[in-house]
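Undergrad: Here is my input; please provide its structure:
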Amino acid sequence: MKRDNHYEVAFEAYLRSHGVGFIAVDEANRSMLGDADVKSLDFIIVGPNDAKLVVDVKGRKFPGGSAERPIMTWQNWTTLEDIDGLERWAKVLGPDYRGVLAFAYEIQPPFVLPNDTRDLFAFRGQTFLMRAVEVSAYREHMRRRSPKWGTVGLPVAAFRKIIRPFIEFLAPAPVLQS
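TA: Alright, predicted model coming up:
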């Protein structure tokens, strides 16, 4: 977690407001798993009902663009390194852990969401919408965005299908029937 990143600070405040147990990971140094370095994550969460998550927070503005030319798309891009890192962390921490990309959308005026929108969170004079995607579902649907920068993203239809309010991830992972 970066203390100067207002999206991550807002996400931490959101977790505290829900009484969720977590460890905020210091991203100042690169993390190591065995003899290989791996992208640091932002939070290790042990939620109510035994939910266990490794989370990377992606801060985005909605709408994006400028006031003169707003972009009315819920940006969902990340790096392939983020996806790989979350999967590795979840695997190392154990089978109960799930990798999750948390999108903290800072809602830009004059755009307003209804007050009863799930996971709408007011913090320091800003309004955030907390959404999330399980990293395994993200990988399944992702498309390369920029080979040069190593970024990937989801097509709009896939994103709409798999995005959920973050609060839903605080329930335990569903048990798969064999």
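
Undergrad: use CA for all of it now, contacts and neighbours both
TA: Noted.

Undergrad: burial measure for Pro110, as a count.
TA: If you count neighbours by other Cα atoms under 10 Å, Pro110 ends up with 7.

Undergrad: Could you do Pro70 as well?
TA: Residues lying near Pro70 (other Cα under 10 Å) number 12.

Undergrad: That one against Pro109, yeah?
TA: No: at 10.7 Å, Pro70 does not count as touching Pro109 under the criterion of Cα atoms under 8 Å.

Undergrad: Next secondary structure after the helix ranked longest in the chain?
TA: When the chain is parsed with DSSP state H, its longest helix is helix 80-93. Helices and strands here follow DSSP states H and E; after helix 80-93, the next one along the chain is strand 97-107.

Undergrad: The structure of the following sequence is requested for comparison with the preceding one:
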Amino acid sequence: MKSDNHYEVAFDAYLRQRGAAVVPVVEARRSYIDVSEVKSPDFIVVGPCDAKLVVDVKGRKFPGVGKGGKSRNIWQNWCEREDVESLIRWQGKFGDGFRGVLAFVYDLAHHIELPNRTPDVFVFRGRVYLLRGVFVTDYRARMRTRSPRWGTVHLATDDFRTLVKPISHFLAPPPDVIELTAEAALG
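TA: Next comes the predicted model:
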């Protein structure tokens, strides 16, 4: 985690407020898995319901700015291909139950109004954030090259709408745990 990155600081505060155990990863140097160098994640998270996540935060403004400085009401979801591949590797290295998540933390312009009860809107230090995420394995399955030169990838708008979830979704217990709990309660 970079302490001067307001997106990552807000994400950390959100997780702590939700009761998650959070390990911010200091990114001053590269990390290694076995003998190969790999990009570090931003956070290792154990949710209040034992969700196990390895997270890379992608901070974006909404609305974004397109070519020529024109405002664009698009939920940008691009990242570097290396971000995706590194998260896949960390997920595997941490082992059973850990899932990689690309967290898209949107800094909303003051004029943006969201419907009441929109999940995971987080006000922090005078900014309003919308926190969303995609499992990295799902992202990789549908990602497209955005810029070969810069090594960036993205999801088509329809794919992003299908896969993106509020961050709280990733902190919840998996569906099979919910079902087992309900069965136990019914006896």
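
Undergrad: Overlay them and tell me the TM-score.
TA: In this superposition the chains share a TM-score of 0.94, using TM-score structural alignment, normalised by the length of the first structure; 174 aligned residues with a Cα RMSD of 1.3 Å.

Undergrad: Against which helices or strands is the longest helix of the first structure packed?
TA: Other elements packing on helix 80-93 of the first structure under the criterion 3 or more Cα pairs under 8 Å, 6 or more residues apart in numbering; DSSP states H and E are strand 52-62, strand 97-107, helix 135-141.

Undergrad: Let me know which of the ones you listed is the nearest to Leu86 of the first structure.
TA: Taking Cα to Cα, strand 97-107 is the member of these nearest to Leu86 of the first structure, at 5.1 Å.

Undergrad: Report the buried residues of whichever helix or strand comes after the closest one.
TA: Downstream of strand 97-107 of the first structure, the next assigned helix or strand under DSSP H and E is strand 120-123. Neighbour-count burial for strand 120-123 of the first structure flags 120-121, 123 (criterion: 16 or more other Cα atoms under 10 Å).

Undergrad: okay if I get these as a markdown table plus distance to Gly153 of the first structure?
TA: Compiled in a markdown table, these are given as follows (distance: Cα to Cα, whole Å):
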| residue | distance to Gly153 of the first structure |
| --- | --- |
| Leu120 | 23 |
| Phe121 | 25 |
| Phe123 | 27 |
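
Undergrad: Ala13 of the first structure: which of those residues is nearest?
TA: Nearest to Ala13 of the first structure among the buried residues of strand 120-123 of the first structure: Phe123, at 7.7 Å, using Cα to Cα.

Undergrad: Nearest residue to the middle of the first structure?
TA: Ala102 (1.3 Å; Cα atoms, centre = their mean).

Undergrad: For Val45 of the second structure, see how far away the aligned residue in the second structure for that one is.
TA: Counting by TM-score structural alignment, Ala102 of the first structure lines up with Ala103 in the second structure. To Val45 of the second structure, Ala103 of the second structure is 12 Å away according to Cα to Cα, to the nearest Å.

Undergrad: Now for the nearest residue to Ala172 of the second structure once chain neighbours are set aside, how many residues are close by?
TA: Leaving out its chain neighbours, the residue that sits closest to Ala172 of the second structure by Cα to Cα, 6 or more residues apart in numbering is Cys49, at 5.9 Å. For Cys49 of the second structure, the tally of surrounding residues (other Cα under 10 Å) stands at 13.

Undergrad: Cys49 of the second structure maps to what in the first structure?
TA: By TM-score structural alignment, Cys49 of the second structure lines up with Asn49.
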